[in-house]
Structure formats: structure tokens, C-alpha cells
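Chemist: missing the sequence, but the structure's below:
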């Protein structure tokens, strides 16, 4: 009987904690929305649009866990492959232009599973 109570208590903890866990994780649509103002710069260079750097800073600030950073990396690679005309040099320079540091190089060859 005691083990059934423990199992029920653990199940209730998982049910209560699940929404908190999913809310904390960055999703690819969130990442895409944060980067949308940067698209012109990523394709043509020049100066990033007004909303670009604040979006990058929010994205970097939101990626608080290893899983978040790995998901962000994977999403960036997916988006870079799907959107035509993205210049990899501009993409690599963007964090520096926006005054943020990310723990990996923005590149198609980046191993996102090694991001910490």
C-alpha cells in the first residue's frame, strides 16, 4: 500500500512539473521569431535591422540550459539550410555585432550535440 502511495505521489509531481519543463524549453518557432528581424542582414549584410539585436539578446538570454542551447543550435542549422541566400559570414558575425557571446560557432558544420 505504501508503494502505491509513493507511485501516486511521483505521478502527481510529474503531472505538476511537466508544464513547467515544457515552458522553459526554447522551441524552434520561438527562435525563428527572434531571428526574423535579422533576415535582411543575414542575406545582404549592412546594418542589422532595429529589432534584430534585441531579438538575438533575448534568445541568448533564454537559452539557459544545455538542452536549450543545443535546440537553438539545431534550429539555426535547420533554418540556415531552409532559407535561401543566407551568407554564412554574416551569420557568424551577427553575435559580435549584437554584443553577445554564444558558446558555439554558427556554421553548418557545427556539432550541436557537443554544445554545452
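Modeler: Everything's here; your move. Bear in mind the structure is a predicted one, so any value in this text is a computation, not a measurement.
Chemist: all contacts plus neighbour counts: C-alpha atoms, from now on.
Modeler: Will do.
Chemist: What distance do you get for residue 115 to residue 97?
Modeler: Separation of residue 115 from residue 97 (C-alpha to C-alpha, to the nearest Å) stands at 21 Å.
Chemist: okay, pairing it with this:
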């Protein structure tokens, strides 16, 4: 668990975009979601708060593309169960994201 968390944080910290929303910001906002993504169970309230915060920060095309790239990069090589848990979070938190942050998403096509 600790190694997964460390790997996600390192990937996000190293893959900062030029947009106002950096991978560091994405990592900070989504940090409370790590336990759910890795193990399932109940979604922590602080995770949903982070998703809502991140969603409100995605104001420009560049921000949305940057957030997409950060999330997509963090999902790379993750087990399918973890990816499915991550993809279920916006709906479980009642957040309608302006894009689908799946591993197959072309982040450059997001407006």
C-alpha cells in the first residue's frame, strides 16, 4: 500500500503540466482517495471533497488536459481493480467531470 501511494505521488509530482493545475495539485486533491483506489470499500468524505475541488479548478482546456494527463499517468500500470475503483469515484462522489479520465482517453482531445 505504501509503495503504491509513493509511486502515484512520484509519478504525479514528476509529470507537471504548464496549466494552472499541476500534477502536484492533482496529487494533493486526490491523496485522500488512495485507500479507496487501492482497496475499495467506502469512499472517504475527504476524497469526494478533493474530487470536487479538482473539478472546480478545471476551468480551462489546458487545465482539463493537464488533469487528464496526470490522472492517466498515475493509472499507468495499475491493476485493473484499482483503475475501476478510480473510475467509479466521480459518480460515487456525485461529481460530473468534464471528461472521462480513463487510461484510453486521448487527453489532447479534451476541450
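Modeler: Received the coordinates, thanks. Note that the structure is predicted; figures quoted are calculated from it, not measured.
Chemist: Assuming the best superposition, what's their TM-score?
Modeler: For this chain pair, the superposition-based TM-score is 0.76 by TM-score structural alignment, normalised by the length of the second structure; 93 aligned residues with a C-alpha RMSD of 1.8 Å.
Chemist: Neighbour count for residue 115 and residue 97 of the first structure, which is higher?
Modeler: A direct count of neighbours by other C-alpha atoms under 10 Å for residue 115 of the first structure and residue 97 places residue 115 higher, at 18 against 12.
Chemist: So what does the more buried one match up with in the second structure?
Modeler: If you follow residue 115 of the first structure across to the second structure using TM-score structural alignment, you land on residue 110.
Chemist: for residue 8 of the first structure, same thing?
Modeler: Under the alignment (TM-score structural alignment), residue 8 of the first structure maps onto no residue.
Chemist: What are the neighbouring residues in contact with residue 8 of the first structure?
Modeler: Residues in contact with residue 8 of the first structure (C-alpha atoms under 8 Å, 6 or more residues apart in numbering): none are found.
Chemist: following the top helix by length along the first structure, which helix or strand comes up?
Modeler: Looking across the first structure with DSSP state H, the single longest helix is helix 2-24. As assigned by DSSP states H and E, the chain's next helix or strand after helix 2-24 of the first structure is helix 28-35.
Chemist: and the helix or strand following that next one, what does it pack onto?
Modeler: Later in the chain than helix 28-35 of the first structure, the nearest helix or strand by DSSP H and E is helix 39-44. Counting contacts by 3 or more C-alpha pairs under 8 Å, 6 or more residues apart in numbering; DSSP states H and E, helix 39-44 of the first structure packs against helix 88-97.
Chemist: once aligned to the second structure, how far is the helix it packs on on average?
Modeler: Here the mean offset of helix 88-97 of the first structure against the second structure after fitting is 0.9 Å, by mean C-alpha distance after the TM-score superposition for the first structure.
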